[in-house]
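Enquirer: Have a look; sequence and predicted model below, questions after that.
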Amino acid sequence: MNTKAVTTETFEAARHGDRNAIVRLLERTQPDIRRYARATCRTADVDDATQETLWLLSRHVGAIRALATLSNWLFSVVRRECLRLARRTGMIAAVDEDALETSLVQRPEHVLRLDLAAAFEALPPHYRDVALMRDLQEMTIDEIAAALDLSRQAVKARLHRARLLLREYLAE
């Protein structure tokens, strides 16, 4: 998120309920929220996820403790909204972790290897790179961040999303 777009004064005033500050905060974060939604959601869900995230921000800005955590909070809300919208439309089924684990254990090793390779191939490149570096090359978060010129938070978010997508793919 472009933290320069939101000043500490605006953020703190919004946290304390200043309506004008909340409006400024929403206006300044909206482009980033939309960008997150475009990267995470199906095209049809971008507007709904953006709107829901803005609404949640307006209602819960007081619970966000620091401007530095705003970006992570927004990204988490957008991601959760995209998943919720995809599940609601039947595009993604909720993953039953126990059933998935049982299914994976029962697959022959050669089939499991092919399924894993296909799951990694199905990931968008920016998620695939992070997941491969962490899970196969066993790089640390800091090493991945340095190699890809990303923040630790971006690496963690991409890794989390990649693992969710891998689970969903393997559960099919």
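Expert: Cool, the structure landed.
Enquirer: alpha carbons only for contacts and neighbour counts from here, please
Expert: Will do.
Enquirer: OK, contacts around the residue nearest in space to the middle of the chain?
Expert: Of all residues in the chain, the one closest to the mean position by CA atoms, centre = their mean is Arg79, 4.1 Å from it. If a contact means CA atoms under 8 Å, 6 or more residues apart in numbering, then Arg79 has 37, 40-41 as its contacts.
Enquirer: So which of the residues you listed belong to helices?
Expert: Cross-referencing the contacts of Arg79 against helices under DSSP state H gives 37, 40.
Enquirer: Let me have the contacts of Arg79 in TSV, adding distance to Leu74 and neighbour count as columns.
Expert: Below are the contacts of Arg79 laid out as TSV (distance: CA to CA, whole Å; neighbours: other CA atoms under 10 Å):
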residue	distance to Leu74	neighbour count
Ala37	10	25
Thr40	12	20
Cys41	14	24
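Enquirer: put this beside the first:
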Amino acid sequence: MTALAGARRCDPLLIEAARSGDADALVALIAIAQPDIRRYAARNCRAADIDDAVQETLLLLYRRVGTLRAVTSFSAWLFAVARRACLRLLRRAAGGAEAPADDAEARLAHRAPEDIRIDLSRAIQSLPDHYREVILLRDIEELSIDDIVGVLGLTRESVKARIHRARIMIREYLIRD
């Protein structure tokens, strides 16, 4: 079984209910996701950091599940949260303290939402056509990977690679001055 397989098996209605503020659904979602997060942390964190990474991930799930834009992106979102928790704990162990936020990311955090929307639109427009197409389908139209595969006639791997590369290009566009 792969990491976060249980999160992928979660009923979309359960995720939607948790997003909407149903406390019972949120508790059930955390109970379902916890073993998979622990398995992921066991593979990717130092042994001393496993419990902390799981706790940080579950806490963020509890606090931020309502901000999740698409139910279909739940497992990818949770995977990214767990990965960042492992990396943050590793940096903390290596340097004695948590690394400060990147200057470019800090600048973005303090910008007006309207300015970020304009820059994001420009960043998407600057993408090559084949990257722009998958980003629009995934992040704007909120199609699943399988739906994008059907629309574009590509393999799952190529769709996922294009999405990944497009997001990197968008990030680079946004953080450069």
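Expert: Good, I have the coordinates. Quantities reported herein were computed from a predicted structural model and do not represent experimental measurements.
Enquirer: quick one: TM-score?
Expert: Put the two chains on top of each other and the TM-score (TM-score structural alignment, normalised by the length of structure 1) is 0.52; 108 aligned residues with a CA RMSD of 3.3 Å.
Enquirer: The residue nearest to the centre of structure 1 maps to what in structure 2?
Expert: Aligned by TM-score structural alignment, Arg79 of structure 1 pairs with Arg83 of structure 2.
Enquirer: neighbours of the counterpart of Tyr40 of structure 2 in structure 1, just the number please.
Expert: Under the alignment by TM-score structural alignment, Tyr40 of structure 2 pairs with Tyr36 in structure 1. Around Tyr36 of structure 1 there are 22 other residues, counting by other CA atoms under 10 Å.
Enquirer: got the contact list for Tyr36 of structure 1?
Expert: Tyr36 of structure 1 sits in contact with 75, 78, where contact means CA under 8 Å, 6+ apart.
Enquirer: and the residue nearest to the centre of structure 1, helix, strand or coil?
Expert: Following DSSP: H, G, I helix; E, B strand; the rest coil, we place Arg79 of structure 1 in the helix state.
Enquirer: go on, Ile144 of structure 1?
Expert: Put simply, Ile144 of structure 1 is helix when judged by three-state DSSP.
Enquirer: Burial check on it, number of neighbours?
Expert: Residues near Ile144 of structure 1, counting by other CA under 10 Å, number 21.
Enquirer: ok, it touching Val155?
Expert: Yes - under the criterion of CA atoms under 8 Å, Ile144 of structure 1 makes contact with Val155 at 7.1 Å.
Enquirer: Quick check: neighbours shared by the two?
Expert: Residues within reach of Ile144 of structure 1 and of Val155 at once, by CA under 8 Å, 6+ apart, are Val130.
Enquirer: quick one on the thing from earlier: now do the match of Tyr40 of structure 2 against Gly17 of structure 1, distance only.
Expert: The gap separating Tyr36 of structure 1 from Gly17 of structure 1 is 25 Å, by CA to CA, to the nearest Å.
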